[in-house]
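A.B. asks: Here is a sequence together with a model predicted from it:
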Amino acid sequence: MASAAEQLASNISFDSFRKATELKKRLWFTLGALVLFRFLSFVPIPGIDPRAMASLFNTQRGGVLDFFNTFSGGSLERMSIIALGIMPYITASIVIQLGAALHEPWKQLKKEGEVGRKKLNQYTRFLTVVLTTVQGYFIATGLETLGANQGIAAVVEPGMLFRAAATVSLVGGTLFLMWLGEQITSRGIGNGISLIIMAGIVATLPRTLAQLFEGGRTGTMDPLLIMTIVVVVIGLILFICFVERAQRRVLVQYPKRQTARGLMQQERSHLPIKINTAGVIPPIFASSLLLMPLTVLQMAGGNADPNAASSELLITISTYLQHGSPLYLFLYGAGIAFFCFFYTAVQFNSEETADNLKRAGGFVPGIRPGKATEQYFDYVLNRITVVGASYLVLLCLIPEIMLSQAGVPFYLGGTSLLIVVNVTMDFVSQVQSHLIAHQYGDLIKKAKLKGRRR
């Protein structure tokens, strides 16, 4: 028999959505916040020539600039006040999470509950300001020299005044996005930070699809190739949906307890472990590390002496790390696998899970509580992570091969698809949860009214 929650979920209709006024308010707030995010992506930082910036960015494609431009919704290409997007906040969050898992004082803070969580959030915000300030200053400095060889100046009046204004604008834009994401999480639907990233990726899709089908119309791309790309993308989306919902359910038993009727009943539950515990972190880290040398060459090497030893080294590195090269594909896959195992070990603490299970009186059938349970969790987690890492490597390498062989736009990368599908699934599940909670509330109100009439 289906559970009550499953029955309510199956009975969700448009009428129930129409009556859920609180859900509609949250949806409108989320939509308004995302529209505001898109408006800010068209506001340039002071002292930038937009036309010169657009022409220069087209000559700098192929590095990590394209990667971050995708997540910022084209803001980096226009050098808007939110050009850095939310990536500094994500980097700071990852660093603080790693510190909370490895640094003993931060471990204690993590165990203090709500108070410790607030302190760690403050550390994350402070680190975000530091990272954004450093990145913003280097971007402002690079913009002053960008395009010197082509005779194009992206900055109208270079100098310390421009650097200060650009750095302050970029820091303010990132902090505003961080605040906006927190507001979406508390007053809207879904995770605000994830929705902002997804909105940036989705905003680039219309132009990408237009370029794709325009290539078929003009004859620069084979129509059969376009159909193959569409089929592969749909297949990858279905593949992501299947794997992201897959999990290993570890059976957990609790000692027999006396019920209200005096019977001894043994409780059973399951500990779910996702196949892809690391999420989208491994592809983001691996891409950033691999594409950084090429970006350094594009931003700084263009104005350096071509005969210098450092310039020759950068040119050699960028040649071997071009998209689609065998070395790039190998290092990209190895980096994804490494970060998948590393971040999974940080996210799932086997020792802490085994201790919590032991305190609650639970145990895994056939496994002794304590150290043996911890070793069992490590064994299961390692086997699952092999599957998860293989899934991420396959998902990210297939689009990279298509990019190099067929010239598909960069925005159709596996990381982008992974983020969009994950966030969409989470958004839909939260909307369904709100509708189910609303239906539960209606049933409780009806029960109370019937009780009063009696």
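C.D. replies: Structure received.
A.B. asks: For the rest of this, base every contact and every neighbour count on C-alpha atoms.
C.D. replies: Fine.
A.B. asks: the longest helix in the chain is where?
C.D. replies: Determined from DSSP state H, the single longest helix within the chain is helix 414-453.
A.B. asks: Check which helices and strands it sits against.
C.D. replies: helix 4-10, helix 14-19, helix 21-40, helix 192-218, helix 223-244, helix 371-406 (3 or more C-alpha pairs under 8 Å, 6 or more residues apart in numbering; DSSP states H and E).
A.B. asks: ok, second structure coming up, stack it against the first:
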Amino acid sequence: MARTSYTDNLSISGKLTDLKQRVLFVIFGVIIYRFGAYIPIPGVNPELLEKFFHNQSSSLFGLFNMFSGGALYRFSIFSLGIMPYISASIIMQILSSVSPTLEELKKSGEAGRNKIMSYTRYATFVLALVQSFGISRYIASNGLSFVSPWQFYCISVLTLTAGSVFLMWLGEQITERGIGNGVSLLIFASIISGLPRAIFHTIEQARNGNLSIVVMLLVFLTVIGVVAFVIFFERAQRKIPVYYANRQYSGKNSNSYSSHLPLKINMAGVIPAIFATSILVLPSTLSTWFASYHHMGWLSLVSLYLSYGQPLYVVLFVVAV
């Protein structure tokens, strides 16, 4: 009896040690990610860059900056964030449903899934290369760099692509050696990176009298309620009963039994919201870019109506989701 208890204690201690190592690995990976988000790419004027991105906060750059945890506005080595990997994963999932070859690989077990994962990594590299060249060209064309264009392209494209590929690798390592999905944890770390600043700003407004204590408490309780509501629906599932009739094995009858098939209420997760935001922000961004051209002044109205928080934006967002 005592030996059994000693063995159980050793098993529990081993599990706790493994859990501790996994948690520490996740923390270490997130620290590396946040540290890299503050390392800027050389050759860019920081003052002009801050002013430029401040005017683009409601455009596609604002969305990318949120998912990169503010790295894009600082034009750091992790400016692209994990978005190229997410885009490549979504593309591969869609192609797996329409391509017979990829669909066959998807059904061929672990080897097929590893092959699809390799294709996803290659697609991530290509997307990161294209996106890094596009944003580098856009920044150089707006006079935000103080080096020659081609020199800036070489430095920026190589650094941004390498940073995005590194984040892909880091996310996979967190998934394998840490807790949960590594890519989701990196996105979560990016989004909540602005939370301390928002809390400090709210407290400072309440201290200066610009915001009453009652309103601040209502905002705090509303945030807690929304988070609890989201968690409730994320965890909620409907149990579809499955009944098995009597079966006969080796001449013996087995008793009938029942089970259930868990069906989550929110099967799609946050993917529809991300898609809807990306689709709505793209026309607004293009309208802002081309509104300065001759006979294109009407695009300013399009950009205004499709800005974040406008009634038309809210209606289209709900419909798209």
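C.D. replies: Arrived safely. Bear in mind the structure is a predicted one, so any value in this text is a computation, not a measurement.
A.B. asks: Could you get me the TM-score between them?
C.D. replies: The TM-score (TM-score structural alignment, normalised by the length of structure 2) is 0.90; 312 aligned residues with a C-alpha RMSD of 2.3 Å.
A.B. asks: picking that back up, looking at the helices and strands packed on helix 414-453 of structure 1, which is nearest to A260 of structure 1?
C.D. replies: With C-alpha to C-alpha as the criterion, A260 of structure 1 lies closest to helix 4-10 of those, at 22.4 Å.
A.B. asks: Stretch 78-92 of structure 1 maps to which residues in structure 2?
C.D. replies: Counting by TM-score structural alignment, stretch 78-92 of structure 1 pairs with residues 74-88 of structure 2.
A.B. asks: how far does that stretch stretch from start to finish?
C.D. replies: 25 Å (C-alpha to C-alpha, to the nearest Å).
A.B. asks: How far away from the center of its chain is the helix or strand hosting S310 of structure 1?
C.D. replies: In this structure, S310 of structure 1 is located in helix 309-320 according to DSSP states H and E. Between the centre of helix 309-320 of structure 1 and the centre of its chain there are 31 Å (C-alpha atoms, centre = their mean, to the nearest Å).
A.B. asks: closest to A304 of structure 1 out of the helices and strands packed on helix 414-453 of structure 1?
C.D. replies: That would be helix 371-406 among these, by C-alpha to C-alpha, at 28.4 Å.
A.B. asks: could you say what helices and strands that closest one packs with?
C.D. replies: Under the contact criterion of 3+ C-alpha pairs under 8 Å, 6+ apart, helix 371-406 of structure 1 touches helix 326-347, helix 350-359, helix 414-453.
A.B. asks: In structure 2, which residues correspond to it?
C.D. replies: Against structure 2, helix 371-406 of structure 1 falls on no residues (TM-score structural alignment).
A.B. asks: Name the residues of that helix that come out as buried.
C.D. replies: Residues 373-374, 376-378, 381, 384-385, 388-389, 391-393, 395-403 are the ones in helix 371-406 of structure 1 that count as buried (16 or more other C-alpha atoms under 10 Å).
A.B. asks: Just give the number of residues close to the counterpart of T222 of structure 2 in structure 1.
C.D. replies: Counting by TM-score structural alignment, T222 of structure 2 lines up with V232 in structure 1. Residues lying near V232 of structure 1 (other C-alpha atoms under 10 Å) number 15.
A.B. asks: Check the one 4 residues further on too.
C.D. replies: Here the number of neighbours of L236 of structure 1 (other C-alpha under 10 Å) works out to 21.
A.B. asks: quick one, what contacts F67 of structure 2?
C.D. replies: Contacts for F67 of structure 2 (C-alpha atoms under 8 Å, 6 or more residues apart in numbering) come out as 81-83, 187, 190-191.
A.B. asks: Is L261 of structure 2 in a helix, a strand, or coil?
C.D. replies: The three-state label given to L261 of structure 2 by DSSP: H, G, I helix; E, B strand; the rest coil is strand.
A.B. asks: Quick check: chain neighbours aside, which residue is closest to the alignment partner in structure 1 of it?
C.D. replies: Aligned by TM-score structural alignment, L261 of structure 2 pairs with L271 of structure 1. In space, and not counting its chain neighbours, L271 of structure 1 is closest to V250: 5.0 Å by C-alpha to C-alpha, 6 or more residues apart in numbering.
A.B. asks: Show me which residues of whichever strand or helix holds that neighbour are buried.
C.D. replies: Using DSSP H and E, V250 of structure 1 falls within strand 247-258. Going by neighbour count (16+ other C-alpha under 10 Å), the buried part of strand 247-258 of structure 1 is 253-254.
A.B. asks: cool, stretch 420-440 of structure 1 as well?
C.D. replies: Under the neighbour-count criterion of 16+ other C-alpha under 10 Å, stretch 420-440 of structure 1 has 420-423, 426-427, 431-432, 434-436, 438-439 buried.
A.B. asks: and if you look at stretch 53-66 of structure 2?
C.D. replies: 53, 57-66.
A.B. asks: Neighbours of the residue mapped onto A210 of structure 1 from structure 2, how many?
C.D. replies: In structure 2, the residue matched to A210 of structure 1 (TM-score structural alignment) is F200. F200 of structure 2: 11 surrounding residues under other C-alpha under 10 Å.
A.B. asks: for T259 of structure 1, same thing?
C.D. replies: Neighbour count of T259 of structure 1, defined by other C-alpha under 10 Å: 10.
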